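> My questions are about this predicted structure, shown below with the sequence.
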Amino acid sequence: MAGMGWLLAVFLHQPMVWAGDLPLRDSQGIVHNFSEFQGKWVLVNYWATWCTPCLEEIPELVRFHAEHKETDAVVVGINREDLDWEALIFFINEVGINYPVWTSPPSAQTVLGPVTGLPTSFLISPQGEVVARQMGKVSKAMLERFIARQRDIRADD
């Protein structure tokens, strides 16, 4: 994790079209969009149950979501496997995931950008802009530092 930084150059301040985001389903079959979280930071984390680094970062994402969901940020997990919902729900409960989990078929390209390996996370600003992409694990501290820096940058604008 040390030395891994957010990849900003390609994604910095690319507007995300909230109305055009791709609808994804949750375990109850309800269709969701990222625009549901407009006004908050949204960490969109693409992952799979077989992915060791994905499993290693889940506790960090759980802590981050628990501390921020009521105020300024949320995590949305996007599972990239062909699992039936019963198996996925069992896994979510087993590892204690407390954030929304939606599903998406595996693809190298997503509405947010490329996903060429797992885990891959995208950070969406409260204004709906993809401001960062990280391939590899993220931590709660990494997220909090990055968001604080983005707030400082925006305050200077």
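Alright, I've got the coordinates.
> use CA for all of it now, contacts and neighbours both
Will do.
> can you give me the strands in this protein?
14-15, 24-25, 31-32, 41-47, 73-79, 101-103, 120-124, 129-135 (DSSP state E).
> Turn the ones you listed into a markdown table, columns for distance to His65.
Shown next, in a markdown table, are the strands of the chain (distance: least, Cα to Cα, whole Å):
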| stretch | distance to His65 |
| --- | --- |
| strand 14-15 | 24 |
| strand 24-25 | 20 |
| strand 31-32 | 18 |
| strand 41-47 | 9 |
| strand 73-79 | 5 |
| strand 101-103 | 12 |
| strand 120-124 | 13 |
| strand 129-135 | 17 |
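> Throw the ones you listed into TSV and include mean neighbour count and distance to Trp85, thanks.
Putting the strands of the chain into TSV (neighbours: other Cα atoms under 10 Å; distance: least, Cα to Cα, whole Å) gives the following:
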stretch	mean neighbour count	distance to Trp85
strand 14-15	14	32
strand 24-25	16	10
strand 31-32	13	14
strand 41-47	25	15
strand 73-79	22	11
strand 101-103	22	9
strand 120-124	24	22
strand 129-135	22	26
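> try this one next to it:
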Amino acid sequence: MKKWIGLLIIIILIGAVAWNSLKEPATEFGLTDEGTGLEKGDTPPQFKLETLNGEPLSLQDVKGKKVILNFWATWCDPCREEMPVFEAYDAKHEDVVVLAVNITDKDVKVEKIAQFVDEYGLTFPILLDKADDVSKAYEVITIPSTYFLDEEGIIQMKINGAIDETMLDLYVKQL
């Protein structure tokens, strides 16, 4: 009987250690909270990803500008609806940078992403999150998810779901 109790205690301890290691935040990107998600006033995790064109781009590269940071995938219908909105906004506003992070490990091949970009005539940077590291660091659960960063690089707002033109204007004015 004592052996079974000892074995049960060991199994419980191993399970507790495994559970804690699975829910560790992505500290390599600067996320150190208790998994509650990024909120207004937080400094977002820094990252460097490759663009669809093969160029490296980091969040640090756009510091000093307002940033719309959108997480998306080609198969996401709400993402398809909002991409023309982001494109039109980006074309009209030089003081705001639109960065679209494709959650590539959950999407189709890179060639299909390129076809999507061509189909929608997107000209803003498309970043490829091939290992899903950045979306994990930002704790993206639903797509589309969009973060609005001010000129100092601080999160001012996060929106889950598609954004239309009126909403986008309103949110950026609040930065």
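The structure has been received and is ready for your questions. Being a predicted model, the structure only gives us computed values, none of them experimental.
> Need the TM-score between these chains.
Here the TM-score for the pair of chains, by TM-score structural alignment, normalised by the length of the first structure, is 0.77; 136 aligned residues with a Cα RMSD of 2.1 Å.
> of the strands of the first structure, which approaches Cys54 of the first structure most closely?
strand 41-47 (5.7 Å; Cα to Cα).
> roughly how far out does that closest one sit from the chain middle?
0 Å (Cα atoms, centre = their mean, to the nearest Å).
> The second structure: matching residues for that one?
Counting by TM-score structural alignment, strand 41-47 of the first structure lines up with residues 66-72 of the second structure.
> what do you get for stretch 92-103 of the first structure?
So stretch 92-103 of the first structure sits over residues 117-128 in the second structure, by TM-score structural alignment.
> mind checking the end-to-end distance for that stretch?
12 Å (Cα to Cα, to the nearest Å).
> Kindly report the same for stretch 102-114 of the second structure.
11 Å.
> and that stretch, which residues are buried?
102-104, 107, 113 (16 or more other Cα atoms under 10 Å).
> What residues does Pro144 of the second structure make contact with?
Pro144 of the second structure makes contacts with 70-73, 76, 78-79, 160-162, as judged by Cα atoms under 8 Å, 6 or more residues apart in numbering.
> Identify the residue spatially nearest to Gly117 of the first structure, adjacent ones excluded.
Met135 (6.7 Å; Cα to Cα, 6 or more residues apart in numbering).
> And the equivalent of the one you found over in the second structure, how far from Val117 of the second structure?
Counting by TM-score structural alignment, Met135 of the first structure lines up with Asn160 in the second structure. Distance, Asn160 of the second structure to Val117 of the second structure, by Cα to Cα: 22 Å.
> For His32 of the first structure, what is the corresponding residue in the second structure?
Aligned partner of His32 of the first structure by TM-score structural alignment: Leu57.
> right, and its match touches Leu99 too?
No. The pair Leu57 of the second structure / Leu99 is not scored as a contact, 9.7 Å apart, by Cα atoms under 8 Å.
> Surely Ser125 of the first structure is in contact with Lys40?
Yes. Using Cα under 8 Å, Ser125 of the first structure makes contact with Lys40 at a distance of 6.8 Å.
> So the two - more neighbours on which side?
More crowded of Ser125 of the first structure and Lys40, by other Cα atoms under 10 Å: Ser125, with 24 against 20.
> quick one: the corresponding residue of the second structure for that one and Ala137 of the second structure, what's the gap?
Aligned by TM-score structural alignment, Ser125 of the first structure pairs with Asp150 of the second structure. Relative to Ala137 of the second structure, Asp150 of the second structure is positioned 19 Å away (criterion: Cα to Cα).
> Next: Leu59 of the second structure.
13 Å.
> More neighbours: the two, which one.
Between Leu59 of the second structure and Ala137, counted using other Cα under 10 Å, the more crowded position is Ala137 (23 against 16).
> Would you agree the more buried one is in contact with Pro45?
Yes. In this structure, Ala137 of the second structure is within contact of Pro45 by Cα under 8 Å, at 6.6 Å.
> Can you pick out the most distant pair from the buried residues of stretch 102-114 of the second structure?
Using Cα to Cα for every pair in these, the one that comes out farthest apart is Ile103 and Ile113, at 10.4 Å.
> quick one, helices of the second structure?
Per DSSP state H, the second structure carries helices over the ranges 2-22, 77-92, 110-120, 133-137, 165-173.
> Contact partners for the residue nearest the centre of the first structure?
With distances taken as Cα atoms, centre = their mean, the residue of the first structure nearest its centroid is Val44 (1.5 Å). The contact partners of Val44 of the first structure, by Cα under 8 Å, 6+ apart, come to 75-78, 121-124.
> Please tell me how far it sits from Ala155 of the first structure.
24 Å.
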